[in-house]
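**Q** compute the structure for the input listed below.
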Amino acid sequence: MANGGPVCGPISSYSRVRILHLLFEAGRSSGRSELTIAELCEATALHPNTVREHLQRLIEGGYVIPAVEHRTTRGRPRTLYRAATGAAGASSPVARDKAKAAARRGDLLRRMLPDAASGLDTDATYQLDALVEHLEESGFEPVVDTARLTVDLSPCPHAAGRLEDRPILCRVHLGLMQGVLAEAGGPLEATCVQASDAPADCVVQLQERVVHPQERTGDAHGMA
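**A** Okay, here's the model as predicted:
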């Protein structure tokens, strides 16, 4: 973060990072992909009201999806929470709306500044619009290299933090970026944070996959 300002958004609180980490891990498991407030409280040792507050912020940002439990027995159904990854059943309407708005603002910028065009196809360009806005809202100043398909976030604002916290922080931040790209729809995926000997270096590697015609998402951007 070049300006040295505070980190904002979903990774501004390490408690929120821990909640997101648990939800991402649940989504990757072969069992349940959703967790309850009680389960999140047990795993984090946070008070239920604190967990609820964090979850509400994450839902409003489009990073977590709530769902009411379907019960076949008597009793009040619980609310279940899952990470918004953009996959089937894990797509957030808030995140989709944010991607559409980012695409519209990106198109306006490209009309005003033709040199800002990336050379990538429309879907990939809209994905980068969504990703850059997500990163800027989180307090970063991303530098995108469309030739190398990298996003440079150096210097990492977490480099001075506790060393033991960084692995989870990096995994969660990568998962958030993957979710933003998936929600926007298109060929780009975030694959990893490049390894570096310098703790302040943070460069995210993207890759372009082959998208089949039935996966094209022009309507999702509201641009079709």
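**Q** contacts, neighbours, all on C-alpha from now
**A** OK.
**Q** which stretches in this structure count as helices?
**A** 14-28, 37-44, 48-61, 93-112, 122-137, 166-184, 218-221 (DSSP state H).
**Q** any chance of those in TSV, with distance to Ser154 and mean neighbour count too?
**A** Converted to TSV, the helices of the chain look like this (distance: least, CA to CA, whole Å; neighbours: other CA atoms under 10 Å):
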stretch	distance to Ser154	mean neighbour count
helix 14-28	20	20
helix 37-44	29	15
helix 48-61	24	16
helix 93-112	23	18
helix 122-137	12	22
helix 166-184	13	21
helix 218-221	29	16
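**Q** sequence B follows; please return its structure for comparison with A:
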Amino acid sequence: MANGRPAYGPISSYSRVQILHLVQSRAERSIQELHEATGLHANTIREHLQRLIEGGYVIATTEHRTTRGRPRTLYSAATGDPDASSPVAREKVSAAARRGDMLRRLLPTAASDLGQDATYQLDALVEHLEESGFEPVVDDAALTVDLTPCPHAAGRPEHRPVLCAVHLGLMQGVLTEAGGPLAADCVLAAERPEACTVRLRLAESAA
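**A** Now for the predicted structure:
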């Protein structure tokens, strides 16, 4: 917890962050692989994976075997790509767009100048970030998302690089699932631990 605000969602537990980092770095991980990499008990890993699946951040597939034996369940990050899309994530994106449209009917100026597709991407991204305990401030002119103060600032400094990498991957997955010209580019270097700004990138074809 930092500044009195807890972190929620998929990155509220560093054990879950470790699992996410592994499935983001390579798809189709088995429980045994995740156990060997993290040292966590297999049942603990299953519990974390179930939470991540329910949140739309991980997908499970059944191993295709050409030999005898029970096929394993394999786990991958939900990246939003056609082959790695979560039905939970798809529904979250659709619901965020519906709520965004309702807001824009009341406040037409709330739409992004980047166009409808980018507006829907930002709807989904903001809801994901708020669900995770952040208070995002989007600047669609500068293509930045200010997440200061970071709720993980009080955590262990050696955990920060993995936390940032995992969260950037989650943000990219949300933007890809929503579909549109925006992508999560990088976490900008900051002088203060509580400062966090993510730079977005506009696809060249839409620039």
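**Q** so which of the helices of the first structure gets nearest Gly4 of the first structure?
**A** Nearest to Gly4 of the first structure among the helices of the first structure is helix 122-137 (12.9 Å), distances taken as CA to CA.
**Q** what range does the closest one cover in the second structure?
**A** Using TM-score structural alignment, helix 122-137 of the first structure corresponds to residues 116-131 of the second structure.
**Q** got the contact list for that stretch?
**A** 8-9, 92-93, 96-97, 100, 111-112, 135-136, 171, 174-175, 178-182 (CA atoms under 8 Å, 6 or more residues apart in numbering).
**Q** returning to that earlier point: tabulate the helices of the first structure (JSON lines), appending distance to Glu208 of the first structure.
**A** Shown next, in JSON lines, are the helices of the first structure (distance: least, CA to CA, whole Å):
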{"stretch": "helix 14-28", "distance to Glu208 of the first structure": "22"}
{"stretch": "helix 37-44", "distance to Glu208 of the first structure": "35"}
{"stretch": "helix 48-61", "distance to Glu208 of the first structure": "26"}
{"stretch": "helix 93-112", "distance to Glu208 of the first structure": "18"}
{"stretch": "helix 122-137", "distance to Glu208 of the first structure": "8"}
{"stretch": "helix 166-184", "distance to Glu208 of the first structure": "11"}
{"stretch": "helix 218-221", "distance to Glu208 of the first structure": "17"}
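**Q** that older thread, distance from the match of helix 122-137 of the first structure to the first structure after superposition?
**A** By mean CA distance after the TM-score superposition for the first structure, the fitted stretch 116-131 of the second structure averages 0.4 Å away from its aligned residues in the first structure.
**Q** please pull up the equivalent of Val193 of the first structure in the second structure.
**A** Looks like Val193 of the first structure aligns to Val187 there (TM-score structural alignment).
**Q** measure its match to Val58 of the second structure for me?
**A** To Val58 of the second structure, Val187 of the second structure is 22 Å away according to CA to CA, to the nearest Å.
**Q** more neighbours: which of those two?
**A** The neighbour comparison of Val187 of the second structure against Val58 (other CA atoms under 10 Å) goes to Val58, with 26 against 19.
**Q** residue contacts, the more buried one?
**A** 20, 49, 52, 75-78, 86.
**Q** and those residues as CSV, adding distance to His128 of the second structure?
**A** Formatted as CSV, these follow (distance: CA to CA, whole Å):
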residue, distance to His128 of the second structure
Leu20, 16
Leu49, 18
Leu52, 13
Tyr75, 21
Ser76, 19
Ala77, 16
Ala78, 14
Ser86, 14
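**Q** returning to what we had before: excluding covalently adjacent residues, which one is nearest to the match of Val193 of the first structure?
**A** Spatial nearest neighbour of Val187 of the second structure, excluding adjacent residues (CA to CA, 6 or more residues apart in numbering): Val198 at 4.4 Å.
**Q** sorry, back to before: I figured the match of Val193 of the first structure hits Cys164, correct?
**A** Yes - counting by CA atoms under 8 Å, Val187 of the second structure touches Cys164, with 7.1 Å between them.
**Q** tell me which of the helices of the first structure sits nearest to Arg76 of the first structure.
**A** Going by CA to CA, the one of the helices of the first structure nearest Arg76 of the first structure is helix 37-44, 14.3 Å.
**Q** contacts for the closest one, please.
**A** Outside of helix 37-44 of the first structure, the residues within contact range by CA under 8 Å, 6+ apart are 15, 18-19, 22, 47-48, 51-52, 79-81.
**Q** sounds good, over and out.
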